[in-house]
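S.K.: This is a predicted model, with the sequence first.
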Amino acid sequence: MIKPLCTLRVWLLLASVLCLTLGALLAWQAQAQQGERVAVVIAVDGAIGPAISDYFQRGLEHAETRGAELVVMEMNTPGGLDASMRDMISTMLSSPVPVAIYVSPAGSRAASAGTYLLYASHVAAMAPATHLGSATPVQIGGGGGLPGLGEPEQPTDDRASEEGDTQAPADPEGGDEAAPAEDEGTAGDTAEPAKRRGETAMERKVLEDAVAYIRSLAERHGRNADWAEAAVREAVNLTAREALERDVIDVVAEDIPDLLAQIDGRSVVMAHGERTLETANLTLERFDPDWRTELLAVITNPNVAYFLMIIGFYGLIFELSNPGSLVPGTIGIICLLLALFAFQVLPVNYAGLALILVGMGLIVGEALMPSFGILGIGGIVAFVIGSVMLMDAENLNISLPLIGGVALVAAGLMLWIMTRFLGLRRRPVRTGQEELVGQEARVLEDFQGQGHVRLHGERWNAYSPRSLRRGQAVRVVGIDGLTVEVEPLERES
């Protein structure tokens, strides 16, 4: 009895030691991980859109959870959507983790929306052989091209009085020259040439809002606000070295370790005051895009969204033409819903979308109600024009070869449908009494005048002015009620 009790005690002791050892190992691992100083690296390569914004915000959340000292965003972008850019900037400005935006590798750019992001970052850095600028906003909704590309609008008396400008309006031919970016300290102190303010009220609103926004970002981090305004009004650009000389950026670094070494000890402005960076000997930890980001990026690609809309539209057509097929309808509704989601977050020109829908409707009308090509040709023309107009943003437009390919497929389908209808017109009748004319029958008994024949497996009354023999092959040449008129079928020997 004593031996089993001793054995039980030994097993309990071993289990206790094992649990304590495992707990100590887990605590040591958590403490070591917590004590590790890391910098989270995320990569943005391409147009700024909803997928990139979602990825960036989740990267900042991961860095905060990880207790990272810094977030380094490697960026190469031609620009993107204003809404997505502002979401990223708002998240960055309120983040407890400093964000260093690093335009790299060599040959990269921070154009348009990328310039705003660079100005909003706590540390703005660029690699050699990179550039930034061209931050002029492009209006969405068919409002025109770049604000101020035409001749500058003459200021009205009210606007001149508000600005305190007592000089005569600038000459239109000379109005294209804005205040030089080098005169940083004299802005507002002396009279300047007229600045580009847009040709319409909407353009002025968009342009002035963008100028105020980027100047506020520049002033927050002590960067060159005058050049930022010139980048918006005049779409000017700077190389990395020029940007460093003009206080547009903070650092020109060869790579991320060089960047971390240069910004160690730098003070940055956070949401709740200044903070001194301690970036020496940080461990780099990459936060790469996951499947969700990749999927959103694919769906919101304008070419993919456009193609999904086409597939969805034709899927519904095939389902309605053949009720009960299920497969075309299922695929069509899924693709159409994905396309509508993508268009919800893309800069859609609704006039272009309406032209596409009208064009598709005309093509379907040609298939259901042939008009010898009038509806079909009009539909293809409307479809192509609408496709070209569909996306307003310069960096999110649809590939012209894709538009041409889809238009050719639609034209080919319409041509095939027309030829099929023309062929059906020439084919003999296949149903009703008229279908019996020309058919072959067999004589059931000898007769001349009235008799009987077997036609399509049925016994029919027959009439023939010529004498016919039992089993002879005859051809139906007419029909009168339930009596068919036949004649001998002469076969070639």
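M.R.: Ah, there it is.
S.K.: going forward, measure contacts between C-alpha atoms and count neighbours the same way
M.R.: Will do.
S.K.: check contacts around Val327.
M.R.: Contacts for Val327 (Cα atoms under 8 Å, 6 or more residues apart in numbering) come out as Glu319.
S.K.: redo that, cut-off 10 Å
M.R.: The contact partners of Val327, by Cα atoms under 10 Å, 6 or more residues apart in numbering, come to 315-316, 318-319.
S.K.: One more: Leu81?
M.R.: Going by Cα under 10 Å, 6+ apart, the list of residues near Leu81 reads 47-50, 53, 112-113, 137-138, 140, 345-347, 393, 395-396.
S.K.: on that earlier part again, Serialize the contacts of Val327 to a markdown table and add fields for distance to Val41, neighbour count and secondary structure.
M.R.: Formatted as a markdown table, the contacts of Val327 follow (distance: Cα to Cα, whole Å; neighbours: other Cα atoms under 10 Å; DSSP: H, G, I helix; E, B strand; the rest coil):
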| residue | distance to Val41 | neighbour count | secondary structure |
| --- | --- | --- | --- |
| Gly315 | 43 | 23 | helix |
| Leu316 | 45 | 20 | helix |
| Phe318 | 48 | 16 | helix |
| Glu319 | 48 | 18 | helix |
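S.K.: which of the contacts of Leu81 are buried?
M.R.: The neighbour count (16 or more other Cα atoms under 10 Å) marks 47-50, 53, 112-113, 137-138, 140, 346-347, 393, 395-396 as buried among those.
S.K.: Let me know the closest of the contacts of Leu81 to Val486.
M.R.: Distances from Val486 to the contacts of Leu81, taken as Cα to Cα, are shortest for Leu346 (70.8 Å).
S.K.: So for the helix or strand hosting Thr419, what gets flagged as buried?
M.R.: Following DSSP states H and E, one finds Thr419 within helix 400-426. For helix 400-426, burial by neighbour count (16+ other Cα under 10 Å) applies to 403, 406-407, 410-411, 414-415, 417-418.
S.K.: ok, and here's another one to check against it:
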Amino acid sequence: MTMRRHWLCVLALLLAVALQPTAGGAVQAAVPPVFLVRIQGGIGPATAAEVKRSLQRAAQEHAQLVVLEMDTPGGLDNAMRDIVQDILASPVPVAGYVAPSGARAASAGTYLLYACHVAAMAPATNLGAATPVEIGMPGTGGGRAPAAPPTGAASAPAEHDDTMAAKRVNDASAYLRSLAQLRGRNAAWAEQAVRESVSLAANEALARKVIDLVATDTADLLRQLDGRELTPGSPGAVAVKLATAGATVVRIEAEWRARLLGVISDPGLALILMMIGIYGLLFEFMNPGFIAPGVIGGVALLLALWALQMMPINYAGVGLILLGLAFFAAEAFVPSYGALGLGGVTAFAFGALLLIDSDVPGFGIPLSLIAVLTLISAAFVIGVARMAVKARARPARAGLQRMVGATAEVLEFGGGEGWALVDGERWRITATQPLRPGQQVRVSRAEGLTLQVGPVPPGSSSTEASPA
């Protein structure tokens, strides 16, 4: 009995040793993952939607941390505030990480970095320049330091512009300062970044307590965050102790819909889609029945309008573009020999320049694209004007007079008269010369319902004088 117990103990010990790696692997697999979301380029509605979706997925899959890896020149205020609100309400802690080396978190990116539970930067990166820029109508200060207003009656508009600029700066300053106070970071520098557009390099930002740490890469970031306690912003949340040293990193790729919307919301592409839409519909109206140009034009125009309603558009620019396209259509239907077309080209060019404020990072329209589209429109106008000139040069004909010069085929002839086929119709003809069936003749005069014809001169094409 004692020997049997001894062997049973030995077997139990061996079984425990054999199962130890499996148990360890189960513990390792139970460590919640870390989600990595990339923010690159201008921050717009598509970016905000993608970040929101990623944070929701992280909460559903019980991730322990979401890392927002940023390289952005800034973007739209509404999109930035949507992302900040999602970060503050996220049940999963969020770490903002400016990477890789050479990246930046300028303008709107600075607000996102301040909103995150952890702010980190890679070496040779920078943040700052958070002064708000005016979007929409040009010449309203653009968020820059207001200049001294002129004296006299003209000072009222300038004072209004300065007041609006000051309101934007004060609002942005208070917003960024509140985020700094929430996360325990340098609020004084936050206000300076808004009012003076200053920037900081990674090491300087760490020394001035603008960020929490500097990490060479994502692995180094997770190693430094291991064991740190963070409190999410959701109601009733408790502090979460991170275990990121050996955690699985799940890179969240943008879904096809977000990528498509991100591409469509590019201002340059929106302008191209608008032109395709207008020209497609115009071609369909001029040539009913083709169908394809109308379908393509309608879809392109709707996509362009969707993209524009998501951008900080200048309504004066939109009005000028639509006026220019209307002039193009008028030139096609009511030829003015280039007058309407020239006005349309001018209106379109100025409208494209004013459509998007080029000071908004990542949302300007390249001048080269505007030049190309303007030249295409000018070529269209020149083509329509040339066709109008040619039509004007042709003699106007109506009724039987349009038959003069037409080519006919003799069906039967005798005694100076007979019948011929003109445009698929039988006509009575007379001629001073003998004709034979099948011979090509040309109409020289129309008298009542009788056509006077003559042989087609040798070397002349029978199709040249077909009625228009």
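M.R.: Sure, I can see it. Note that the structure is a prediction, hence the values are computed from the model and not measured.
S.K.: Quick check: TM-score for this pair?
M.R.: Overlay of the two chains. TM-score (TM-score structural alignment, normalised by the length of structure 2): 0.81; 415 aligned residues with a Cα RMSD of 2.8 Å.
S.K.: Columns distance to Ala231 of structure 1 on top of the buried residues of helix 400-426 of structure 1, output as a markdown table?
M.R.: Shown next, in a markdown table, are the buried residues of helix 400-426 of structure 1 (distance: Cα to Cα, whole Å):
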| residue | distance to Ala231 of structure 1 |
| --- | --- |
| Ile403 | 33 |
| Val406 | 38 |
| Ala407 | 39 |
| Ala410 | 44 |
| Ala411 | 45 |
| Met414 | 49 |
| Leu415 | 51 |
| Ile417 | 54 |
| Met418 | 55 |
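S.K.: Could you find the counterpart of Ile43 of structure 2 in structure 1?
M.R.: In structure 1, Ile43 of structure 2 lines up with Ile48, judged by TM-score structural alignment.
S.K.: Now for its match: which residues touch it?
M.R.: Ile48 of structure 1 makes contact with 76-85, 88, 112-114, 395-396 under the criterion Cα under 10 Å, 6+ apart.
S.K.: just Pro91 of structure 2 next, same as before
M.R.: By Cα under 10 Å, 6+ apart, Pro91 of structure 2 lies in contact with 55-56, 58-60, 62-65, 231-238.
S.K.: counterpart of it in structure 1?
M.R.: Match for Pro91 of structure 2 (TM-score structural alignment): Pro96.
S.K.: does its match count as helix, strand or coil?
M.R.: What DSSP: H, G, I helix; E, B strand; the rest coil gives for Pro96 of structure 1 is coil.
S.K.: Show me where the stretch 251-400 of structure 2 has its helices.
M.R.: 256-264, 267-286, 292-308, 315-333, 339-355, 367-393 (DSSP state H, counting those that start in this stretch).
S.K.: I'd like the ones you listed written out as CSV, with distance to Gly416 of structure 2 added.
M.R.: Formatted as CSV, the helices of the stretch 251-400 of structure 2 follow (distance: least, Cα to Cα, whole Å):
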stretch, distance to Gly416 of structure 2
helix 256-264, 72
helix 267-286, 45
helix 292-308, 52
helix 315-333, 46
helix 339-355, 53
helix 367-393, 35
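S.K.: With respect to Gln224 of structure 2, which of those helices lies nearest?
M.R.: Judging those by Cα to Cα, what sits closest to Gln224 of structure 2 is helix 256-264, at 32.1 Å.
S.K.: Superpose on structure 1 and give me the mean offset of that closest one.
M.R.: Averaged over the aligned pairs, helix 256-264 of structure 2 sits 1.2 Å from structure 1 after superposition, using mean Cα distance after the TM-score superposition for structure 1.
S.K.: other SSEs contacting that helix?
M.R.: Under the contact definition 3 or more Cα pairs under 10 Å, 6 or more residues apart in numbering; DSSP states H and E, helix 256-264 of structure 2 sits against helix 45-60, helix 267-286, helix 292-308.
S.K.: do that again at 8 Å, thanks
M.R.: Applying 3 or more Cα pairs under 8 Å, 6 or more residues apart in numbering; DSSP states H and E, one finds that helix 256-264 of structure 2 makes contact with helix 45-60, helix 292-308.
S.K.: Switch the ones you listed over to CSV; also include distance to Arg259 of structure 2.
M.R.: Formatted as CSV, those follow (distance: least, Cα to Cα, whole Å):
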stretch, distance to Arg259 of structure 2
helix 45-60, 8
helix 292-308, 13
